[in-house]
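J.: Just the structure for this:
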Amino acid sequence: MHTLYLASGSPRRREILENLGFKVIRIPADIDETPHSDEKAADYVQRMAQEKNAAAVEQWFAAHDASPEYPILTADTTVAYQNHILGKPETEAQAAEMLARLSGQTHQVLTAVCVYWQGKMHGVLQTSDVRFKTLSAEEISAYIRSGEPMDKAGAYGIQGLGGVFVEHLQGSFTGVMGLPVYETVGLLEQFGLSIPPFA
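T.: Down below sits the predicted model:
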C-alpha cells in the first residue's frame, strides 16, 4: 500500500484516495485563497494548488530535518461561469445568488492537482462542463436549508443532493468532486508510483 501526505481538509479528496488504495496522512497547508484582480479561473486554480503545495513543503521542512518520506499532494477546485470565479459562498444569500446564476446554464468546474516528491513538483489541470437543469426558487431555498452548499465551490456538491441538479456532465465526475482520478493517477505515475490494485 502506498502512502500519501494530503495537504487538504477535504473529506471527498481523502475518500477518493483511500478508495484507490492509498494510506492518507493529512498535513497542513494554510494560504491566502483570494483571487487576484481579473485572474482567470484556470490560472487561479493552478496557482492555488501550487501555492498550497509549496506551503505544505515549506512547513514540512520547517518541522523536520529530512525530506518528506512520501509524496505531498494538494488540489484546488473552483467553479467558473462566464469567466467569473464562483468560490465557496460566505452567506446563504451568496449561495442563492450562485445557484440562480447556474440554473439552466452550463458552467465549468476546474480542478488542479500538484504533487511534490524527491525535490520535484508536477501538476495537472482538469476541466469539466456541467449543465444544470432550471431551478425553481423553492428548490434553491430547500437546498440551501440542507446546509450542503455552504462549504463547496459554486454552492453545490455533485456527490450529494446537488447531483439532482446536474442535467449533463462532460468531463470527470471525480474532478467535479475535487480530485480527478484519471489525471491524478497519471500524475503519480510520473513519480514511478503504480496504483493498486494493478501494481
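
J.: all contacts plus neighbour counts: C-alpha atoms, from now on.
T.: Will do.

J.: And the helix or strand that contains residue 108, what does it pack against?
T.: With elements taken from DSSP states H and E, the one containing residue 108 is strand 106-117. Contact partners of strand 106-117 among helices and strands, from 3 or more CA pairs under 8 Å, 6 or more residues apart in numbering; DSSP states H and E: helix 41-63, strand 72-81, strand 120-132, helix 173-177, helix 181-189.

J.: how far out from the middle of the chain is the shortest one?
T.: Put plainly, it is helix 173-177. Between the mean C-alpha point of helix 173-177 and the mean C-alpha point of its chain there is a distance of 8 Å (CA atoms, centre = their mean, to the nearest Å).

J.: Give me the packing partners of it, helices and strands only.
T.: Here helix 173-177 is seen to pack against helix 11-19, strand 106-117, strand 120-132 when contacts are counted using 3+ CA pairs under 8 Å, 6+ apart.

J.: To compare against the first, here's the next sequence to fold:
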Amino acid sequence: MKPLILASSSPRRKELLQQIRYQFTIRTSETDERLEPDWSPEDAVIHLSRKKAEAVFSLHPEAVVIGADTIVVVDGVILGKPFDRQAAKSMLQQLSGRRHQVLTGVTIMSSLKETSFFNQTNVQMYELTDEEIDRYLDSGEPFDKAGSYGIQGLGATLVKEIQGDYYSVMGLPLAETARTLRSFSIEPLTHD
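T.: The predicted model follows:
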C-alpha cells in the first residue's frame, strides 16, 4: 500500500483523519493562494486544494496525497482568513444573522490518478452583538480560520444551524474523503 500524506498544516484536518483511523504523515509546501476574480467559489476551492496536493506530490511521487482547502462564501463573496482583528470583526459582522456557505475542496492524487471534489454546507449564524463578537475575538480562535470562526470550538456558540456535512465545515468531509481514498486502495486501520 502506498503511503498517505496529508498536505495540510491544519490541526483540524489532522484530527479528522486520525478520527477515522488513517495512518498518514503530514507534509506541507508553500503554495500561491491567489485567486482569479472571475472564478466561482467552487472553482476556487478546487483550485486551492489541487495546488496544495500538487506541491507536496511533486516532492513525494510515491505517495497518495490529500490536499484540502475551506472557504466561506456570503452573497457570492469569498471570505478568507482574517489578516487582523478588524478584518475578523468585519467578517463576523457580515455573517451575523445570515446564512452563508462553507465549501471544502479536496484533491487526492497518486502516480496513477487524481480526483477532486468539493462539499458545500449551508450555515446559519445567530444575530451577534458587538459584545459577543469582541468576546470571541478575545479568545484568539478566529484568526487562522476562513470566515473568522471555527465551528468545532467556541465558534459553535455562534452557529444557529447547519444544512450539510458538519465535518466539511471543520475542514474535511470525512465520508466522501474515505470513499474516495478507497478508490486509491487506501483503507483505515481496523484496530489500534
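
J.: tm score of chain vs chain?
T.: After superposition, the two chains reach a TM-score (TM-score structural alignment, normalised by the length of structure 2) of 0.94; 191 aligned residues with a CA RMSD of 1.7 Å.

J.: coming back round to it: wait, which of the helices and strands packed on strand 106-117 of structure 1 is closest to residue 12 of structure 1?
T.: In this view, those are compared for proximity to residue 12 of structure 1 by CA to CA, and helix 173-177 is the closest at 6.8 Å.

J.: That closest one vs structure 2, average distance?
T.: On the superposed models, the aligned residues of structure 2 are on average 0.4 Å from helix 173-177 of structure 1, with distances taken as mean CA distance after the TM-score superposition for structure 1.

J.: and that helix, which stretch of structure 2?
T.: Aligning helix 173-177 of structure 1 against structure 2 (TM-score structural alignment) gives residues 166-170.

J.: buried set for the matching stretch?
T.: Of the residues in stretch 166-170 of structure 2, those buried under the neighbour-count criterion (16 or more other CA atoms under 10 Å) are 166, 167, 168, 169, 170.

J.: and residue 186 of structure 2, how many neighbours does it have?
T.: Each residue near residue 186 of structure 2 was counted by other CA atoms under 10 Å, and the total is 18.

J.: And it, what's its match in structure 1?
T.: Using TM-score structural alignment as the criterion, residue 186 of structure 2 maps onto residue 193 of structure 1.

J.: Format the buried residues of stretch 166-170 of structure 2 as JSON lines; extra columns: distance to residue 37 of structure 2.
T.: Putting the buried residues of stretch 166-170 of structure 2 into JSON lines (distance: CA to CA, whole Å) gives the following:
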{"residue": "166", "distance to residue 37 of structure 2": "28"}
{"residue": "167", "distance to residue 37 of structure 2": "28"}
{"residue": "168", "distance to residue 37 of structure 2": "24"}
{"residue": "169", "distance to residue 37 of structure 2": "23"}
{"residue": "170", "distance to residue 37 of structure 2": "25"}
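
J.: So for residue 148 of structure 1, which of the helices and strands packed on helix 173-177 of structure 1 sits nearest?
T.: helix 11-19 (13.2 Å).

J.: relative to helix 181-189, how tilted is the closest one?
T.: Put simply, helix 11-19 of structure 1 runs at 60 degrees to helix 181-189, going by axes from the mean of the first three to the mean of the last three CA atoms, to 10 degrees.

J.: Give me the buried positions along the next helix or strand after helix 11-19 of structure 1.
T.: Proceeding C-terminally, helix 11-19 of structure 1 gives way to strand 23-26 as the next helix or strand, assigned by DSSP H and E. Within strand 23-26 of structure 1, the residues that qualify as buried by neighbour count (16+ other CA under 10 Å) are residue 24.

J.: Report all helices and strands that strand 23-26 of structure 1 contacts.
T.: Strand 23-26 of structure 1 makes packing contacts with strand 3-6, helix 11-19 when contacts are defined by 3+ CA pairs under 8 Å, 6+ apart.

J.: what about 7 Å?
T.: Using 3 or more CA pairs under 7 Å, 6 or more residues apart in numbering; DSSP states H and E as the contact criterion, the elements in contact with strand 23-26 of structure 1 are strand 3-6.
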